[in-house]
Every structure is written in structure tokens, then in C-alpha cells.
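[1] One predicted model, sequence on top.
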Amino acid sequence: MPFSHRMPRGLRPLLAALCLGCMIGCMTVAPQAQAQSTDKYPSKPINYVVPFAAGGTTDLLGRLIGQRLSQVLGQSIVVENRPGAGGNIGSDYVAKAAPDGYTLVGGTISSHSINVSLYPKMPYDPVKNFQPVALIGTLPNVLVVNASSPWKSVEDVIAAAKAKPGAINFGSSGNGTSQHLSAELFANMAGLKLTHVPYKGSSQAVQALLGNQVDLVFENSVAAVPMIQSGKFRALATTGPKRAAELPDVPTVAEAGLKGYEIVSWQAIFAPAGTPAPIVNKLATEIGKIIREPDMRQRLAALGVEPSGAGPAELGAFQKSEVAKWAQLIKVANIRLE
């Protein structure tokens, strides 16, 4: 006989009320639990992966932002360098990490927009496999040569390269990086043949130029400016649409003769796709505040970075536009990995 047929009638309304109460309670537990877990975030150190070698632009910015973020969140930000393949190795590691807010990556114009159109086989999708968090800022690259170089201008470089096709080499922080593409676009627009020597990061490319192992480098302003100011490098041109504030006497590549030339690099922070929105928003809010702090803005500007602090939605839209832009440019300029 069914249980309900044996139940006293007086208990039925009470049981119904209890069941309704349980249903309502279950419906409210999940949001409360989520809110509580977000309030406790972070409860352990956060791993900040830099997909390039130590000492380069992404590394320097990651440590600068990470140090301040650790103070704000009350947890250590552990910077881990996983260089190689133009940022692909470290980025792939984060793409496959648990989406819990404890693994972030210092994403760049190369790892999160250029590489997908340049590498024949990508281990990750720069858009689908990542959750945008915050845009640190944008920065130009600088065409630099060793201070002992005979070249004093862009015209000198072009004349020398045309005189000896393929004999002049340039260093970069890796295949597919903005440094690499800056030189390739330069060569394409000027009708030159240059030889590419890729390294695992900016610091290694800088050291190679310092030791005259390469003839020139298009380097991020973060790594280039200190070397220029110390008198070790000579700046010939910048790649942005306007002159860099920290290098007012240095012309843009467009001003130096290649009209229409423009490349602006960028640095951002991403989490694995699927990271809970409350955690992403908390990180984005705090990082945005840090980047907008007067002292931080001043420190970034001194490195040649135009601070941003844009959040997930704005960064996501910007990244998608960059992916499309570079796909078109790489196709038109016929830029390929050798």
C-alpha cells in the first residue's frame, strides 16, 4: 500500500510546508556558498605565469603588478617563467590549468593575438581557452642598435640592408612576438631581406645586441629605454603612431620614411576559461585600481607603457580585434616562420 495512504491527514500540510522550505533553502544555498568562497579568495598563493624569460618586458611588468597585488589581496603572487615558442609554452600551461583563480598568465600581443595566425599548429585558442582579466597597457617598440654601430638613422639601416641582402640580422624575444613582427613588417615595407635570430625573451635579445651578436633589435620600450638612457644602445625610431613621451627626440618609423608603418604592443592578464565571474571581477577590480594609482601610473609611464586598466569585457573586445588585425597583416605581408 502506498505510504501516502497511511499518512494521517493532519500531517500532510506540515510535510508539504517542510518540503517547500527545503526547496527554497536549496535554491539559496548555492549563491550563498559561491559568495562565501569568493569572499575567502584568495586563500592561498596565486601562480602568475610569464611565458617569456626572466628580465623581459612581460616579466618586469608581472613582478611590478604582482608585488602590489599581493599586498592588496594578502596572498603571495608567485611569478613563474615558462618561456618558449613565442609565449606559446607558458600560455598553453595556463590554458590547461584549473579555472579556480589561482593560475594567471601575463598575456601579450604575441601569445594572445599574433601567434594563432603565424604558427601552423597552436596548442590553444587564444580567445576560447582564456578569460580576459585586465589590460595593463600598451607600448611601442623601439628600433635600437648598439652604441658602437655606424648606423645613425633608419635610412642608414635600409641602405646597409639593400647593399647586402640577408647579411644583416635582427634579434627578437621569439617567433611571433611583436618584436619579430615589427622587423618583418619593416623589411616588407622597405623591400629588404633581413635574417631573424629568435631568443626566448627580451632580456636575451638585449644581451645579444649588447654583445654585437645581432645587428639590430625592435625592442619593447620597457627593456629598451634603460639601455638607451645608459648610453649602451642608440634609438633610431619608435613603432607607434606618435613619438614616445620618454623618447621625444626619436622619430617614429613612419616619420623616418615608411609611411603607414605602425605597431603598438600590449600586455595583459588572463585566466583560464571557466574561471568564476566573481573571482575574475575581483581580480579585475583590484588590478584596475592598482594600475590607476598615481605612483604606478608614473612607474609604468617611465617604462614607456601607456597605462590602461581596462577590465574583462573591454579587454576581450580589444583582443578579438587584434586577432583579426594581425591575421590580415600577416597574410598581406606574407610573413612566415622559417
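    Perfect, thanks for sending it.

[2] Please make it C-alpha for all contacts and neighbour counts, starting now.
    Will do.

[3] The spatially closest residue to R63 that is not a sequence neighbour: what secondary structure?
    Of all residues not flanking R63 in the chain, V79 sits nearest, at 6.8 Å (Cα to Cα, 6 or more residues apart in numbering). Under DSSP: H, G, I helix; E, B strand; the rest coil, V79 falls in the strand class.

[4] Let me see the contact set for V79.
    By Cα atoms under 8 Å, 6 or more residues apart in numbering, the residues touching V79 are 47-50, 62-63, 66.

[5] And for V133?
    Going by Cα under 8 Å, 6+ apart, the list of residues near V133 reads 268-271, 280-281, 283-284, 311-312, 315.

[6] Where does it sit: helix, strand or coil?
    What three-state DSSP gives for V133 is strand.

[7] what do you get for the one 3 residues further on?
    Under three-state DSSP, the three-state class of I136 is strand.

[8] isn't it right next to S308, touching?
    Yes - judged on Cα atoms under 8 Å, I136 makes contact with S308 at a distance of 5.5 Å.

[9] what about those two, which has more around it?
    I136 (29 against 19; other Cα atoms under 10 Å).

[10] Filter the contacts of V133 down to the buried ones.
    Buried by 16 or more other Cα atoms under 10 Å: 268-271, 280, 283-284, 311-312, 315, out of the contacts of V133.

[11] Adding distance to V105 and secondary structure, write these out as CSV.
    CSV is the format used below for these (distance: Cα to Cα, whole Å; DSSP: H, G, I helix; E, B strand; the rest coil):
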residue, distance to V105, secondary structure
A268, 8, strand
I269, 6, strand
F270, 5, strand
A271, 6, strand
V280, 13, helix
L283, 13, helix
A284, 13, helix
G311, 15, coil
P312, 14, helix
L315, 14, helix
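
[12] K96: which of these is nearest?
    Among those, A271 lies closest to K96 (Cα to Cα), at 10.3 Å.

[13] roughly how far apart are the closest one and G62?
    Distance, A271 to G62, by Cα to Cα, to the nearest Å: 14 Å.

[14] Over to A324?
    As judged by Cα to Cα, A324 and G62 stand 26 Å apart.

[15] Those two: which has the busier surroundings?
    Remark: of A324 and G62, G62 carries more neighbours, 25 against 13, as counted by other Cα under 10 Å.

[16] got the contact list for the more buried one?
    Contacts of G62 by Cα under 8 Å, 6+ apart are 48, 50, 79, 106.

[17] what residues are up against the second one?
    Taking Cα under 8 Å, 6+ apart as the definition of contact, the neighbours of V50 are 58-59, 62, 79-83, 90, 105-107.

[18] In helices only, show me those residues.
    Among the contacts of V50, the members found in helices (DSSP state H) are 58-59, 62, 90.

[19] most neighbours, which of these?
    Of all the ones in helices among the contacts of V50, the most densely surrounded is T58 (28 neighbours; neighbours counted as other Cα under 10 Å).

[20] Alongside the first one, take a look at this:
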Amino acid sequence: MIPRRAALAALLAAPAIANAQAGYPNRSIRVIVPFAAGGGTDVSARIWAQRMSEVVGQPVVIDNRGGGGGNIGAEAFTRTPPDGYTILLTSNGPLTVNRYLYRDMNHDPLRDLMPIGLVFRIEQLLVVHPTLPANSVAEFIAMAKARPGQLNYGSAGAGSSLHLAAELFKLRAGVNVTHVPYRGGGPAMADLISGNIQAMFDSMPSSLPQVRAGTVRPLAMCGAKRHALLPQLPTMEEAGLPNCVAGTWIAIFAPIGAPPSIANRFGELSRQALAEPTLKEALARAGADAESSTPEELTTIMVRETALWGEVVREAGITAS
């Protein structure tokens, strides 16, 4: 069911939308990113937006609306005119996890957003301090089971994607490893390098320089397949732990009430841009992997991961902080 406020907005905007459909787009497009400027998602979003401006033939402008774990920007987006000239670009955290973390969340991503498609993905991996006598996932699990609660891992904070990846690992492996939350992934990595914590799940852009420098040891990728930048590193499934896939994916949405023809057109243009080697290479340099999808494929992913992370949040007793 379309929310009352969205239905009213669509009714009021109908004449303007009808005129806008002819020759879309004929003016600049605003892309709301519900995170602060300068972060990994924002940097990659700007690379994508720059190329989209060229493909679309109109400026595609990033509008950062950070705060509330991504909720503030998303809720502002649900109040925008559904004319196709405001797009939301956000990650799987606000889309599939926040409903379990924030009691005051005033929108439902599965109900209040119109999926357009995936844009890119940022993979995660498990890394440990190089002095830890564990050279594989199996050895790390064996050590954790032999020393329940004594090993610890860092994260970017309670409810962060890095925290959730680790808690998924704990559930699948059946181990007790102590969580040490930090105010961001950078401080957690610094403490891992110094040996104050033994392990962490981290994003590829952050961990790759440390892996190459030998200051941390990688054990496995958390994606569904090996990564081109670390082809020798097995996936969790290859390392003996199935159903342990975690990472950050980013997608774009139109407001509910937007004409499907406009949303589909923007999706087609985005998929066209993401298929270009130059954009793929630019995103890869920023640590992201171009990945597109249809609206239907994105909806399936959202439904599946909403159920998955609900299980993880409940089992781990995670709350936002």
C-alpha cells in the first residue's frame, strides 16, 4: 500500500510529472546520499555521478544528508516530489538493517522506496594481527572455540556493517569472540595493527594497504566469490564456512509515485554507465566494484537480506549506539 503522504504528493505533482516525462531528463538530477561527504560510499557515488552526468546529458549532483545511520537522508527523500529528478543512493545498512536498530524510524524501505537498481559493491574480508597463530579460517575458529570469550574483534561501532559481518561469522561458526566497538573503522584498524585487538572484519579499501604492507594477515573474503585484487584469498565458503556472505552494496531508488517509465529510463542509463570499463576502473581505484541489477533483482536482494540481518541482530542482541 502506498503511504498517504506519498499518494498525496503524487496527486499534487501529477501535472508537472506528465510534462516532465517527455524528454526526460531535461534538467539537473539531485542524488541524495544519506552519509557525510568524504566517506567511502560518498567518494564512489561521486565517481558514478560524474559519469552519469555525461551519459544523461544533464548535471547529476550529489546532496549529502548524513545522520541517523542513513535514516535522516532517506526520510527527507520520501518527502520529495516523485518526478524522477531526485534519486536516493544508499547502502544495505539503512535498507535492510536499520529497521531492527532504530525504534523511531519513520519509513519502511520495502514500502516507501521504488527500487531502480544496484550501483556498486564494497567487499569485506576477515583480517587478524600477524602474530596470531591462525593462518586460516579453520584455525581461527579452532582457536576461538578453545578460548571462548578471550579473543576479541574490533568494528566501526555497534550496528555497523563491520559489526554485523562479525556477528554473522560468530553465528555460522558457533564461536564466542568479544566485540570491541570503535568510533569508526580507522581507529579499529589502528588497534588491530598495534595488537590491542586480534581480528576484525574490514572493507577492501581500508584493509588492502595493510594487507600489502604485512601489518595484518587476511584469512578470507566475505563475498560470494574471490576478489580480483586478492585472487589468492579464499571465500568463507571455500575456507569451510558456508552461508557467511557479508559486504556493503549500494543501490539507487526513485520516490514512490514516480512514473515507472522515468525510473526505468534512469536505471537503463545507470546500467549503461556501469558497463563501461572506464567507470569500472575508476570505481575499482576507490575500492568499489561496479554492479548493476534490475529493479526486480534489487527487490529480491532487499527482502532476502532484511530477513538475514534481522536474524543476526536478534541473535546478537545488537542495538544502535
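    Good, I have the coordinates. No experiment lies behind these values; they were computed from the predicted model shown.

[21] still on that earlier bit, now the contacts of V50 of structure 1 in TSV, with distance to V253 of structure 1?
    Below are those laid out as TSV (distance: Cα to Cα, whole Å):
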residue	distance to V253 of structure 1
T58	24
D59	26
G62	28
V79	34
E80	35
N81	32
R82	32
P83	29
G90	31
V105	31
G106	27
G107	26
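
[22] which residues touch I250 of structure 2?
    41, 89-92, 118-121.

[23] Same check for those, but in structure 1.
    Compared against structure 1 with both residues aligned by TM-score structural alignment, their matches' Cα atoms under 8 Å, the contacts of I250 of structure 2 retain 41, 89-92, 118-121.

[24] burial count for the residue lying closest to M189 of structure 1 once chain neighbours are set aside?
    Computed as Cα to Cα, 6+ apart, the closest residue to M189 of structure 1 that is not its neighbour in sequence is L258, at 7.0 Å. L258 of structure 1 has 14 neighbouring residues, counting by other Cα under 10 Å.

[25] for V56 of structure 2, same thing?
    V56 of structure 2 has 21 neighbouring residues, counting by other Cα under 10 Å.

[26] now stretch 184-192 of structure 1: how far from the chain's centre is it?
    In this view, stretch 184-192 of structure 1 has its centroid 25 Å away from the chain centroid, taken as Cα atoms, centre = their mean, to the nearest Å.

[27] and that stretch, which residues are buried?
    Neighbour-count burial for stretch 184-192 of structure 1 flags 184-187, 192 (criterion: 16+ other Cα under 10 Å).

[28] quick one, helices of the stretch 151-300 of structure 2?
    For the stretch 151-300 of structure 2, the helices defined by DSSP state H, counting those that start in this stretch occupy 161-173, 185-194, 204-213, 260-274, 277-285, 295-316.

[29] For G57 of structure 2, find the nearest of those helices.
    helix 260-274 (10.5 Å).

[30] any idea what sits nearest the most centrally placed residue in structure 2, other than its immediate chain neighbours?
    The centre of structure 2 sits closest to T248, judged by Cα atoms, centre = their mean, with a distance of 3.0 Å. Nearest residue to T248 of structure 2, sequence neighbours excluded (Cα to Cα, 6+ apart): I122, at 5.1 Å.

[31] Surely that neighbour forms part of a strand?
    Yes - assessed by three-state DSSP, I122 of structure 2 belongs to a strand.

[32] ok, it - contacts?
    So I122 of structure 2 contacts 203-205, 247-249, 287-289 (Cα under 8 Å, 6+ apart).

[33] repeat for L14 of structure 1
    By Cα under 8 Å, 6+ apart, the contact list for L14 of structure 1 is empty.

[34] what number of residues lie near T278 of structure 2?
    12.

[35] check contacts around the residue nearest to H180 of structure 1 when sequence neighbours are not counted.
    Spatial nearest neighbour of H180 of structure 1, excluding adjacent residues (Cα to Cα, 6+ apart): S172 at 5.4 Å. Contacts for S172 of structure 1 (Cα under 8 Å, 6+ apart) come out as 179-180, 196-199, 201-202, 205, 217-219.

[36] Swap in 7 Å and give it another go.
    179-180, 197-199, 202, 205, 217 (Cα atoms under 7 Å, 6 or more residues apart in numbering).

[37] Just give me the closest of these to Y119 of structure 1.
    Nearest to Y119 of structure 1 among those, with distances taken as Cα to Cα, is H180, at 13.2 Å.

[38] how near is that closest one to N129 of structure 1?
    Taking Cα to Cα as the measure, H180 of structure 1 falls 24 Å from N129 of structure 1.

[39] Out of those two, name the residue with the larger neighbour count.
    With neighbours defined as other Cα under 10 Å, H180 of structure 1 and N129 compare such that H180 has more, 24 against 18.

[40] What's the match for the more buried one in structure 2?
    With the correspondence set by TM-score structural alignment, H180 of structure 1 lines up against H163 in structure 2.

[41] picking that back up, JSON lines for the ones in helices among the contacts of V50 of structure 1, including distance to V144 of structure 1?
    Formatted as JSON lines, these follow (distance: Cα to Cα, whole Å):
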{"residue": "T58", "distance to V144 of structure 1": "19"}
{"residue": "D59", "distance to V144 of structure 1": "21"}
{"residue": "G62", "distance to V144 of structure 1": "24"}
{"residue": "G90", "distance to V144 of structure 1": "27"}
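
[42] Which two of these have the greatest separation?
    It's G62 and G90 that sit farthest apart of the ones in helices among the contacts of V50 of structure 1, by Cα to Cα, at 13.6 Å.

[43] what about G106 of structure 1, neighbour count?
    G106 of structure 1: 28 neighbours (other Cα under 10 Å).

[44] how about it, what's its match in structure 2?
    Under TM-score structural alignment, G106 of structure 1 pairs with L89 in structure 2.

[45] Contacts only, for the residue lying closest to its match once chain neighbours are set aside.
    In this structure, L89 of structure 2 finds its nearest non-sequential neighbour in I252, 4.5 Å apart by Cα to Cα, 6+ apart. Neighbour list for I252 of structure 2: 87-90, 115-119 [criterion: Cα under 7 Å, 6+ apart].

[46] show me where the stretch 1-150 of structure 2 has helices.
    For the stretch 1-150 of structure 2, helices defined by DSSP H, counting those that start in this stretch occupy the ranges 4-21, 40-56, 71-77, 92, 98-101, 109-112, 137-146.
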